[in-house]
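**Q** requesting a structural model of the entry that follows:
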Amino acid sequence: MKHQTSQLEFSRPLQVDRVPRLGSVEKLSAEPKELKALAKRMKLPALHALSAELRATPWRGGGLKVEGHLTADIEQVSVISLEAFRETVSLPVSRYFLPAGAVNDNDQEDDADPISNGWVDLGEVVAEILALDLDPYPRKPGEAFEEHVEIEAEPKPESPFAVLARRKGD
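**A** Presented below is the predicted three-dimensional model:
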């Protein structure tokens, strides 16, 4: 039976029970159409490249451990100058998966995601990690807020003690 994917922008399904006991190395690279769709999803002007090298290893009898790194060439818009800029990011990947029945909400120890019908979508894992790491307020390297906008405060009412001290001096 072939794995059914919902319309994910970057789908690279891996059948968990086909991963060798000593693990496998999975190299992923997004195609131009996928990059465009991911940029739209992440609200980026452009995503120029996205690749990952991951090691998938069986974990805890039926589970899967995925470790490695991803590299992305992204374009963002600075919140200071409103200019677009490119940046290359490299992020670690570390995720754990267990069969759906083995994952429960009370299991804080593992932080494992459920395996969907015997498959883990490595492309979606990479896309999620990149999306979660994006700075919501990106700035071009070296940019900083330089001007302070000072709000005029209302004058503070004079202290009753200051009024008494002035009268005492009179």
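**Q** can we go C-alpha only for contacts and neighbour counts from here?
**A** Will do.
**Q** in this structure, which helix is the longest?
**A** If each helix of the chain is counted by residues according to DSSP state H, the longest one is helix 122-133.
**Q** contacts for the following helix or strand past it?
**A** Counting by DSSP states H and E, the next helix or strand C-terminal to helix 122-133 is helix 160-169. Counting contacts by C-alpha atoms under 8 Å, 6 or more residues apart in numbering, no residue outside helix 160-169 touches it.
**Q** show me the strands in this structure, by range?
**A** Remark: strands assigned in the chain by DSSP state E are 13-15, 24-29, 46-59, 63-77, 84-99, 113-115, 119-121.
**Q** could I get these as JSON lines with distance to Gly169 and mean neighbour count?
**A** Shown next, in JSON lines, are the strands of the chain (distance: least, C-alpha to C-alpha, whole Å; neighbours: other C-alpha atoms under 10 Å):
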{"stretch": "strand 13-15", "distance to Gly169": "85", "mean neighbour count": "16"}
{"stretch": "strand 24-29", "distance to Gly169": "82", "mean neighbour count": "16"}
{"stretch": "strand 46-59", "distance to Gly169": "71", "mean neighbour count": "20"}
{"stretch": "strand 63-77", "distance to Gly169": "61", "mean neighbour count": "19"}
{"stretch": "strand 84-99", "distance to Gly169": "64", "mean neighbour count": "17"}
{"stretch": "strand 113-115", "distance to Gly169": "76", "mean neighbour count": "20"}
{"stretch": "strand 119-121", "distance to Gly169": "81", "mean neighbour count": "21"}
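**Q** one more, so I can put them side by side:
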Amino acid sequence: MYKKSKLVFIDDLQQHDPKDGGAAYFTAKALIIAEDNGQYHGSVETLRISDLILKQSSFIYDGVHSREAHKLYTWPRNLGDMAAWAASKKTFLEQHVMHFPIQIHSVQEQHHLNWEFITPEQFKKTPQNIQASAAFQHYLDHIAEYFFLRKERNDPV
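**A** Now for the predicted structure:
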């Protein structure tokens, strides 16, 4: 479940096809730095990465303006083609979201997110008093091995 945080999706982009025939969604493992009442927590969790590009979610660009996040990727010509929807989402997520740090500014209801890209330097500024899970501690101990945290932002707009 999302909360106000900084995070970067690191691997394991997985497609999930609902049994009811609805639109596919994707999950991925993420490094997460979240703050709760002045205490910082570092963890590694699997989240629904495709929630970032739902119609209800907002992408913040240039620090001020926002747009509906579902307008960030190319929709298929045939809107009823679920396989084409899934392929389009996957391509966008792989090119623009996987391995690029983001910040979740707010969460309204379960899947309505306001988010923006941040720089790798902003993500790597880890609070000294962070309570880290074992998996997040591995990241802290081996931060130089996370090559993607040296890449430039890849904003889709």
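**Q** quick check: TM-score for this pair?
**A** TM-score of the superposed chains, computed with TM-score structural alignment, normalised by the length of the second structure, equals 0.27; 72 aligned residues with a C-alpha RMSD of 5.3 Å.
**Q** tell me which of the strands of the first structure lies nearest to Ala39 of the first structure.
**A** Ala39 of the first structure lies closest to strand 46-59 among the strands of the first structure, at 5.3 Å (C-alpha to C-alpha).
**Q** ok, and what's touching that closest one?
**A** 16, 19-30, 32, 35-36, 38-40, 64-76, 93, 96, 126.
**Q** isn't there a strand covering Leu113 of the second structure?
**A** Yes: counting by DSSP: H, G, I helix; E, B strand; the rest coil, Leu113 of the second structure is found in a strand.
**Q** and it, how many neighbours?
**A** 25 (other C-alpha atoms under 10 Å).
**Q** does it touch Gln103 like I think?
**A** No: counting by C-alpha atoms under 8 Å, Gln103 is not a contact partner of Leu113 of the second structure; they are 10.1 Å apart.
**Q** now Asp133 of the first structure: how far from Ala72 of the first structure?
**A** According to C-alpha to C-alpha, to the nearest Å, Asp133 of the first structure stands 11 Å off from Ala72 of the first structure.
**Q** repeat that for Leu35 of the first structure.
**A** 10 Å.
**Q** check Val66 of the first structure too.
**A** 18 Å.
**Q** likewise for Asp113 of the first structure?
**A** The value you get for Asp113 of the first structure to Ala72 of the first structure, if C-alpha to C-alpha is used, is 24 Å.
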